[in-house]
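> next one to model:
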Amino acid sequence: MQRTSRMLTPQEALDIILAHVQRLPSEEVGLMDAAGRVLAEPLYAPEDHPPFPAATMDGYAVIHDDTSPWREVIGEQFAGHVTDVTVTPGTAVRITTGAPLPAGADAVVPVEDVELVDDHIVIRREEVRPGENVRPVGADVHRGELIVPAGTVLGPAEIGLAASLGIASVPVSRRPRVSVLSTGDELVDPGQPLGPGQIRDSNRFMLVAALQQAGAEVVWAGRGPDDVERLTELLRERIAESDVVISSGGVSVGERDLISAALRTLGTVHIERLFMKPGKPFHFVTVGRTLLFGLPGNPVSALVGFEIFVMAALRAMTGQQPVIPEPVTVVLAHPIEPGDRIEYQRAIVWCDETGTLFARNTGPQSSARLLSAVGANAYLIVPPRAEPYRPGERLRAILRRPVHGQAR
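The predicted model follows:
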């Protein structure tokens, strides 16, 4: 059993965790089931797009340097159909947006630049440029071109692009199978009345929501028994069916912190304490290929631990890139009081008209105050030091959500 009594920095912990992650196998899924999945292999275009020269406007297909004063309209070309006509000097074909350019034509004149007289047109400008309002073969994508790199989370644009190129299914990483359990005989489910000294179990619901948002498959979620032998047996069952097992609570040093005792009997303990706030008590254990994360019981500590460490493991398991998002540099909008450990303060980051990022925290930063995470779009990384950080000083922040143009 590998253990260290020294508190590890967040980066040291991430390095240890990622060193024990193994990639999940891939599977083929249809495009209708691909949204939110992580592409396991790069996608290359099997064909040119568009596969034919196409009109980009409604108008008339013509020869650009035709000097005829008027041109006979010899047919119509609509999207999805091919008219068997050839444009020659003195002729034109009526064409709609997206329709293939008829043979002989090399430009499209918009309808607003044309005067229609009986069965012929007069172009009301002196010059027509070659290729005007025509999208050539391969203008969007060339055959063999990389269109989506491996590790991309597939969204509407990627799926639409694949469909437009005739790709019906894509290789994606299997979803991580995750079990979630909360511990503590003081916990009561939402909707149930509270007894003396009891609190409601928020962590289980919070973590399941976070896992669903992360694209994981939650195979089990429940409460762990307050008995070390029965808890150990439950963990063994969950390990056998899961890629990741997440517990919350019971990882401190008290005699009722049963998760710590159970985890030590199950596998290799790599991490027990972190030099960070919130979330000093944090367990990382491996049993074969299964990763076990023992998160603290305080809700904010559990959420921060999940988003900083568990999310990195889930991203690495599925090959998502980047595994660890790069922090951004922000300018403090108000004083920040540092602590004695690296602190991840819940914060709001916004940008001004110059693109400079500013940050403020969300108020009281107690590890039990989950309200501090509501509306926060970033974690402000506050290193320990003797004096407060002043407005205008720069710190790093990890973005949780998009940045808006003003503080909210």
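> all contacts plus neighbour counts: C-alpha atoms, from now on.
Will do.
> can you give me the helices in the stretch 301-408 of the chain?
311-318 (DSSP state H, counting those that start in this stretch).
> what do you get for the stretch 151-300 of the chain?
For the stretch 151-300 of the chain, the helices defined by DSSP H, counting those that start in this stretch occupy 156-164, 203-213, 228-241, 258-266, 299-305.
> let's have those in a markdown table, adding distance to residue 149.
Listed next are these as a markdown table, based on distance: least, CA to CA, whole Å:
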| stretch | distance to residue 149 |
| --- | --- |
| helix 156-164 | 10 |
| helix 203-213 | 22 |
| helix 228-241 | 31 |
| helix 258-266 | 38 |
| helix 299-305 | 29 |
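> so which of those gets nearest residue 181?
helix 203-213 (6.5 Å; CA to CA).
> mind listing what's buried in that closest one?
Neighbour counts over helix 203-213 (16 or more other CA atoms under 10 Å) mark 203-205, 207-208, 210-211 as buried.
> CSV for those, including distance to residue 18?
CSV is the format used below for the buried residues of helix 203-213 (distance: CA to CA, whole Å):
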residue, distance to residue 18
203, 24
204, 24
205, 26
207, 20
208, 22
210, 20
211, 18
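> farthest-separated two in the residues you listed?
Greatest spatial distance among the buried residues of helix 203-213 (CA to CA): 203 and 211, at 12.0 Å.
> mutual contacts of the two, please.
Counting by CA atoms under 8 Å, 6 or more residues apart in numbering, residue 203 and residue 211 have no contacts in common.
> touching, residue 336 and residue 390? I think so.
Yes. The criterion here is CA atoms under 8 Å, and residue 336 meets it with residue 390 at 6.7 Å.
> looking at these two, which is more packed in?
Shown here are residue 336 and residue 390; by other CA atoms under 10 Å, residue 336 has more neighbours (18 against 14).
> can you give me the strands for the stretch 301-408 of the chain?
Listed in chain order, the strands of the stretch 301-408 of the chain (DSSP state E, counting those that start in this stretch) span 328-332, 342-351, 357-361, 378-382, 394-399.
> can I get these in CSV including distance to residue 92 and mean neighbour count?
As requested, the strands of the stretch 301-408 of the chain are arranged in CSV below (distance: least, CA to CA, whole Å; neighbours: other CA atoms under 10 Å):
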stretch, distance to residue 92, mean neighbour count
strand 328-332, 56, 19
strand 342-351, 53, 24
strand 357-361, 55, 23
strand 378-382, 59, 24
strand 394-399, 56, 20
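> now the second one, please; I'll put the structures next to each other:
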Amino acid sequence: MVKKYLDKISLADAINKLKNNFKSSRTDIEKIKTAEAEGRITARGIKALRSAPDYYAAAMDGIAVKARMTEGASERNPVQLKSGLDAVEVDTGDPIPEQFNSVIKIEEVNQIDRNTYSIEKGVPPWHNIRSIGESAVKGNLLVPAAQRLKDYDIGALLEAGVVEVEVYQKPQITIIPTGDELIEAAGTPEKGELVEFNSQMVRAALRKWGAKVKISEIIPDQKQLIEKALIEAAVTSDIIIILSGSSAGRGDYTIDILREKGEILFHGVNIMPGKPLIAAEVETKPVLGLPGYPLSAWLDNHLFIRELIYQLQGVEAPSFNQIEAKVNRKVTSDIGLEEFLRVNLIFDTNDQYTAIPLKRGSSAMESILKADGIMKRLSPFFKIAKTIRTVTRVKKALNSFVIDVFC
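Predicted structure coming up:
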């Protein structure tokens, strides 16, 4: 019996179906030290627990003075101030004594003797003084929910007395590599054997997006063993990835297992590379069957699993960096197929990018190493144009593409 894909769906429909099916799923919330929370996503809004500063503080090294006593000071008419009575020395951050209301920085102070200062410039009230709550006011919202914490967020929170924050747990992902022909990278492949590197490549990206990742041992192409690994992973994982076996070959059991143990959301997406992707739900968990060809697995990971990782933490995945570029030669694709081509980019003197497509193929790893970006080519359903002018406009429009720079 020949296995066939289910009806392939468009990229947009596949992403929407996957996200909508798990739209209410979130990782658990945990409380961690603020100092260790860089890059984590807040589960709730965070308010200042104290004002910062919570006193009037010197913003400069110098002397605290009474502003009214400095009026009229100039080079021709310097004003003398008595230490302890009219002025006191302060360092940056020191509290301002109650009787003073301004600070003159040390570079503008002449000390005549131990007890006398001379100034040649008057200052207004509250000059060089940090007000209470200048940086943060107790009770004010500092960071909203669903925000990835950056380095300056950490600093502001700690200053405001927030030493612990509630964040979404990092999604736990289990990768299950399968295949009789696979060996570990440290081994020496014999004829008919292939190095299993897809799991490490996928894991590197998953970690970058904020996930914790476990890779199982390589599972042979035996249905019972793959099924056992899947069921065990579903207990502890937020997402399960089965590597290879998503196609329709004799040893590809992934689709049968997922159909028996859960619900198939879709099998096959109208993209290249990455077409044989499987998405399913097993024990309420998303399960993705990635193709064995490395560029297919790489692209599907970026397009689909990346979306889920962010969604599980309550935020939208950031948009890919994009630029517009021209393509100076004809690029063809199958009708209705969204093809992702690796390209080199040339920046010319007219501030315009030109994209040069590289070698096609789902196993051509060298092309991704040399690529500057990814060009999505949507082949349109052509209609016979009524006029030459219309045809010209269509062709010209097809020569401009948006390039995704994956990083």
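> which residue in structure 2 lines up with residue 63 of structure 1?
Structural alignment places residue 63 of structure 1 opposite residue 66 in structure 2 (criterion: TM-score structural alignment).
> swap in residue 155 of structure 1?
Using TM-score structural alignment, residue 155 of structure 1 pairs with residue 150 in structure 2.
> for residue 393 of structure 2, see how far away its match is.
Distance, residue 150 of structure 2 to residue 393 of structure 2, using CA to CA, to the nearest Å: 46 Å.
> quick one: which of these two has more around it?
When residue 150 of structure 2 and residue 393 are compared for neighbours, residue 150 comes out ahead with 13 against 10, by other CA under 10 Å.
> right, and that one touches residue 35 too?
No. Assessed by CA under 8 Å, residue 150 of structure 2 is found out of contact with residue 35, at 10.9 Å.
> OK, contacts around the residue mapped onto residue 279 of structure 1 from structure 2?
The equivalent of residue 279 of structure 1 in structure 2 is residue 274 (alignment by TM-score structural alignment). Contacts of residue 274 of structure 2 were listed using CA under 8 Å, 6+ apart, and they are 290-291, 295-297, 299-300, 362.
> the same query, at a cut-off of 6 Å, please.
296, 300 (CA atoms under 6 Å, 6 or more residues apart in numbering).
> check residue 35 of structure 1 too.
Neighbouring residues of residue 35 of structure 1 by CA under 6 Å, 6+ apart: 154-155.
> for residue 147 of structure 2, see how far away the counterpart of it in structure 2 is.
Mapped onto structure 2 by TM-score structural alignment, residue 35 of structure 1 lines up with residue 38. According to CA to CA, residue 38 of structure 2 stands 11 Å off from residue 147 of structure 2.
> sorry, back to before: now the match of residue 155 of structure 1. Nearest residue, chain neighbours left out?
Of all residues not flanking residue 150 of structure 2 in the chain, residue 38 sits nearest, at 5.5 Å (CA to CA, 6 or more residues apart in numbering).
> hang on, that neighbour in a strand?
No. Counting by DSSP: H, G, I helix; E, B strand; the rest coil, residue 38 of structure 2 is not part of a strand but coil.
> how near is it to residue 210 of structure 2?
Separation of residue 38 of structure 2 from residue 210 of structure 2 (CA to CA) stands at 11 Å.
> ok, residue 183 of structure 2 next?
28 Å.
> next one: residue 151 of structure 2
Residue 151 of structure 2 is 16 Å from residue 210 of structure 2, by CA to CA.
> what does residue 239 of structure 2 give?
According to CA to CA, residue 239 of structure 2 and residue 210 of structure 2 sit 13 Å apart.
> between these two, which has more neighbouring residues?
Higher neighbour count among residue 239 of structure 2 and residue 210: residue 239, with 25 against 19, using other CA under 10 Å.
> what does the more buried one correspond to in structure 1?
Under TM-score structural alignment, residue 239 of structure 2 pairs with residue 244 in structure 1.
> its match contacts residue 178, correct?
Yes. At 4.8 Å, residue 244 of structure 1 and residue 178 qualify as touching, with contact defined as CA atoms under 6 Å.
> who are the contact partners of the match of residue 239 of structure 2?
By CA under 6 Å, 6+ apart, the contact set of residue 244 of structure 1 is 178, 290-292.
> by neighbours, which of those residues wins?
When neighbours are counted by other CA under 10 Å, residue 292 leads the contacts of residue 244 of structure 1 with 27 neighbours.
> just give me the neighbour total for residue 196 of structure 1.
Using other CA under 10 Å: residue 196 of structure 1 sits among 6 other residues.
> gap between it and residue 188 of structure 1?
Going from residue 196 of structure 1 to residue 188 of structure 1 by CA to CA gives 11 Å.
> now swap in residue 362 of structure 1 and tell me
Distance of residue 362 of structure 1 to residue 188 of structure 1, computed by CA to CA: 28 Å.
> and stretch 344-359 of structure 1, how far apart are its ends?
13 Å.
> hang on, I meant stretch 247-260 of structure 2
17 Å.
> then stretch 346-357 of structure 1?
End-to-end distance for stretch 346-357 of structure 1, by CA to CA: 15 Å.
> quick one: that stretch to chain centroid distance?
When distances are taken as CA atoms, centre = their mean, to the nearest Å, stretch 346-357 of structure 1 is centred 21 Å away from the chain's centroid.
> follow-up on the earlier one: would you list the strands of the stretch 301-408 of structure 1 in TSV and tack on distance to residue 48 of structure 1?
Shown next, in TSV, are those (distance: least, CA to CA, whole Å):
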stretch	distance to residue 48 of structure 1
strand 328-332	38
strand 342-351	40
strand 357-361	41
strand 378-382	41
strand 394-399	37
